[in-house]
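Visitor: below are the sequence and a predicted model; questions follow.
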Amino acid sequence: MATVTSRDGTRIGFEQVGAGPSLVLVDAAGGFRGFGPMSSLAGRLAGKFTVVTYDRRGRGESGDTPPYAVEREVEDLAAVIEAAGGTAFVHGFSSGAALALLGAAAGLPISMLSLLEPPIALDQPPQEGDLAAEIDELVAAGRRADAVEHFHTSIGVPPEITAGMRQAPFFPMLEGVAHTLAYDSRITPAVSLATLQSVIVPTLVVNSEASDDRLRGWAEDVATALPRGCHLTLKGEWHGVSNDELASALADFFGGGAV
């Protein structure tokens, strides 16, 4: 593992594998290098790219300097891209896709972008309540498990997936990063139609054929709103596709050929 210092002095842990053009992977809510699909995806892409995975602030080996602001996470991504050589392809998953879009809109040196099911509802009114504040309150009260469950229920994770979540072997890792779920809850609403229209790099938006109509529709709408967006549906499960399927699609899109 290596580290890079973000603009506000926060240490961000990252690592890279492979050789070729730089490709930075941006995790979804709760994900970091020790948990989630990105490390496995990086291994599948390492034959064509120098793949960089990093721990978003407050997770894994990265620091977390208060007060939180979405802009700090954009600066973290900028620091990682700089450490990766100064320019990079970027792939983001879910709220990590929203963060990648904010980075591209802010002018970060992202040459091409791919997004897996960005949870951006362009045609719907804002969600009632303040999910980020609710997560903050639960964490402050020491109810980290409740914060995790409340987040997943609030964003529409199907009950059959959340049932028994607390008994899952990975649940302690989710509890450990429960405070960062408030960060993701602030990032996604920060992406507007104007944000999308300002992203001028070629962008691939992917969804799983097994996701619900809401997620599939969001992906299609985002691809349509992007000036240079294209859309692809892959085989998969709810809110996810296999890393083999995704790696092949990303390699084709970013110009590396089949992996």
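Guide: Received, thanks.
Visitor: use CA for all of it now, contacts and neighbours both
Guide: Fine.
Visitor: how much space between the nearest residue to Phe93 once chain neighbours are set aside and Ala69?
Guide: Spatial nearest neighbour of Phe93, excluding adjacent residues (C-alpha to C-alpha, 6 or more residues apart in numbering): Leu116 at 4.7 Å. For Leu116, the distance to Ala69 equals 23 Å [C-alpha to C-alpha, to the nearest Å].
Visitor: more neighbours: the two, which one.
Guide: Leu116 (26 against 12; other C-alpha atoms under 10 Å).
Visitor: so what's the residue with the largest distance to the centre of the chain up against?
Guide: Going by C-alpha atoms, centre = their mean, the residue of the chain most distant from its centre is Ala141, 26.9 Å out. Contacts here follow C-alpha atoms under 8 Å, 6 or more residues apart in numbering; on that basis Ala141 touches nothing.
Visitor: what of the one 4 residues further on?
Guide: Neighbouring residues of Ala145 by C-alpha under 8 Å, 6+ apart: 166, 175, 178.
Visitor: show me which of the residues you listed is closest to Gln124.
Guide: Looking at the contacts of Ala145 and their distance to Gln124, the nearest is Ala178, at 26.6 Å (C-alpha to C-alpha).
Visitor: residues contacting that closest one?
Guide: Applying C-alpha under 8 Å, 6+ apart to Ala178 gives the contacts 30, 135, 139, 144-145, 147-148.
Visitor: please compare the first structure with the one that follows:
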Amino acid sequence: MTEHQVSEQQVSEQQVSGDDVPGHIAPVDITCVNVVSKDGTTLAVDVIGQGAPVILIGGAFNDRSTVAALAAELAPAFTVLTYDRRGRGASDDRSEDYQVANEVADLAAVIEHAGGRASAFGHSSGAVLVLEAARRGLPIDRVAVYEPPYHADENQPRLAAEVYDRLRALVAAGDRDGAAELFLREAVGVPAGAIAGMKAGEGWAFMADKAPSLPYDVLVTAPWQGTPQERVAGIGVPVLAVYGDRTSPGLAKATEAVAAALPGAELRVMPGEDHAVLQRPAALARILTDFFA
């Protein structure tokens, strides 16, 4: 499987487990607000904590609930903002076409709400989004990423670009189950039997609900485009790249490539962790607290 396939499969397993849904974290004071993006899209944003602003962004099949436990861990030291990426959760999508620029504009709107500057953390495709936003010059002070699923191993097959078109067609037809299944099967590489098990589980509704946003995950990771080194070139802010020593070799290699491409970037390897680190946020929170402080 490609780096993209492995990462999003593990994210999907995280959702099925139900470990990162609302109600599974200690009570905290959360302010819920709506932020309007450049094209009029309304984004649902949760804000907790006090201190310098830090924005957390999840990957495919994720919404703000899946990073809520990490936000709670960071809240004693920072003002933490989490949001539903457009087309998922309580955020809508007013655009007429899928473009990475839409999601970059969304992050810009959340940063503006945070006071005009912020640091940011991204997991999986959310990590790629944060790096892309920094590359495009958004006012991000520090960037931390966990296992961005770039295609870093030329010996592994790349996801065909036409999967994006087929995915869009299913979303346009209102076939959320079909879109989620296509993504899992061809973008993630989940076997048919495993997908059948997911569809029979209580987590499937959560995953299918995110189907309209899956084309954005494919576009932002775009495994058919460039090397990690090319795609992060020009980022001029401090970067922390993290992966777990139990993750796939492809994801480890992609994370290492990001750190190697950026002068001064810090690389951390978390012992005993894999791509589902959001289910166990305490150790990651300690690393992020040190970096963002």
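Guide: Cool, got the structure. Quantities reported herein were computed from a predicted structural model and do not represent experimental measurements.
Visitor: what segments of structure 2 are strands?
Guide: 31-36, 42-49, 53-57, 79-83, 118-123, 140-146, 239-244, 266-270 (DSSP state E).
Visitor: quick one: those strands as a markdown table, columns for distance to Leu219 of structure 2 too.
Guide: A markdown table is the format used below for those (distance: least, C-alpha to C-alpha, whole Å):
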| stretch | distance to Leu219 of structure 2 |
| --- | --- |
| strand 31-36 | 22 |
| strand 42-49 | 20 |
| strand 53-57 | 16 |
| strand 79-83 | 19 |
| strand 118-123 | 16 |
| strand 140-146 | 18 |
| strand 239-244 | 21 |
| strand 266-270 | 26 |
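Visitor: what's the closest of these to Ala68 of structure 2?
Guide: Using C-alpha to C-alpha, the nearest of these to Ala68 of structure 2 is strand 79-83, at 7.3 Å.
Visitor: what stretch of structure 1 does the closest one fall on?
Guide: Aligned by TM-score structural alignment, strand 79-83 of structure 2 falls on residues 50-54 of structure 1.
Visitor: ok now do the residue nearest the centre of structure 1, which residues does it touch?
Guide: Nearest to the mean C-alpha position of structure 1, by C-alpha atoms, centre = their mean, lies Gly96 at 1.5 Å. Gly96 of structure 1 is in contact with 26-29, 118, counting by C-alpha under 8 Å, 6+ apart.
Visitor: most surrounded residue in those?
Guide: Among the contacts of Gly96 of structure 1, Pro118 has the most neighbours (other C-alpha under 10 Å), with 29 neighbours.
Visitor: which residues touch the alignment partner in structure 1 of Ala261 of structure 2?
Guide: Alignment note (TM-score structural alignment): Ala261 of structure 2 maps to Ala225 of structure 1. Ala225 of structure 1 makes contact with 193, 196-197, according to C-alpha under 8 Å, 6+ apart.
Visitor: same check, this time on Gly58 of structure 1
Guide: Contacts here follow C-alpha under 8 Å, 6+ apart; on that basis Gly58 of structure 1 touches 64, 177, 179-180.
Visitor: before we move on, the earlier item: what residues does the aligned partner of the residue nearest to Phe93 of structure 1 in structure 2 make contact with?
Guide: Residue pairing (TM-score structural alignment): Leu116 of structure 1 is matched to Tyr146 of structure 2. Counting by C-alpha under 8 Å, 6+ apart, Tyr146 of structure 2 touches 121-124, 127, 241-243, 255.
Visitor: could you tell me where stretch 99-113 of structure 2 falls in structure 1?
Guide: Mapped onto structure 1 using TM-score structural alignment, stretch 99-113 of structure 2 covers residues 69-83.
Visitor: which residue comes closest to the counterpart of Ala29 of structure 1 in structure 2 once chain neighbours are left out?
Guide: Ala29 of structure 1 maps onto Ala60 of structure 2 when the alignment is built from TM-score structural alignment. For Ala60 of structure 2, ignoring the flanking residues on the chain, the nearest one in space by C-alpha to C-alpha, 6+ apart is Asp217 at 5.9 Å.
Visitor: just give me the neighbour total for the aligned residue in structure 1 for Glu230 of structure 2.
Guide: Glu230 of structure 2 maps onto Ala194 in structure 1, with residues paired by TM-score structural alignment. Neighbour count for Ala194 of structure 1, taken as other C-alpha under 10 Å: 11.
Visitor: and for the one 3 residues further on?
Guide: By the measure other C-alpha under 10 Å, the count of residues near Gln197 of structure 1 is 15.
Visitor: ok, now the one 4 residues further on?
Guide: Val201 of structure 1 sits with 16 neighbouring residues when counted by other C-alpha under 10 Å.
Visitor: and what of the one 3 residues further on?
Guide: Neighbourhood size, Leu204 of structure 1 [other C-alpha under 10 Å]: 24.
Visitor: does Thr203 of structure 1 really touch Val222, like I thought?
Guide: No - between Thr203 of structure 1 and Val222 there is no contact under C-alpha atoms under 8 Å: 9.9 Å.
Visitor: list the buried residues of stretch 26-43 of structure 1.
Guide: 26-33, 35, 37-39, 41-43 (16 or more other C-alpha atoms under 10 Å).
Visitor: closest to Thr87 of structure 1 out of these?
Guide: Closest to Thr87 of structure 1, out of all of these and judged by C-alpha to C-alpha, is Val26, at 14.9 Å.
Visitor: surely the closest one touches Tyr54?
Guide: Yes - at 7.3 Å, Val26 of structure 1 counts as touching Tyr54 under the criterion of C-alpha under 8 Å.
Visitor: ok, Val258 of structure 2 to Val239 of structure 2 distance?
Guide: Going from Val258 of structure 2 to Val239 of structure 2 by C-alpha to C-alpha gives 9 Å.
Visitor: more neighbours: these two, which one.
Guide: Val258 (29 against 25).
Visitor: you'd agree that one is up against Thr227?
Guide: No - between Val258 of structure 2 and Thr227 there is no contact under C-alpha under 8 Å: 9.6 Å.
Visitor: now do the shared contacts for the two.
Guide: By C-alpha under 8 Å, 6+ apart, no residue touches both Val258 of structure 2 and Thr227.
Visitor: show me what the residue nearest to Ala60 of structure 2 lines up with in structure 1.
Guide: Mapped onto structure 1 by TM-score structural alignment, Asp217 of structure 2 lines up with Asp184.
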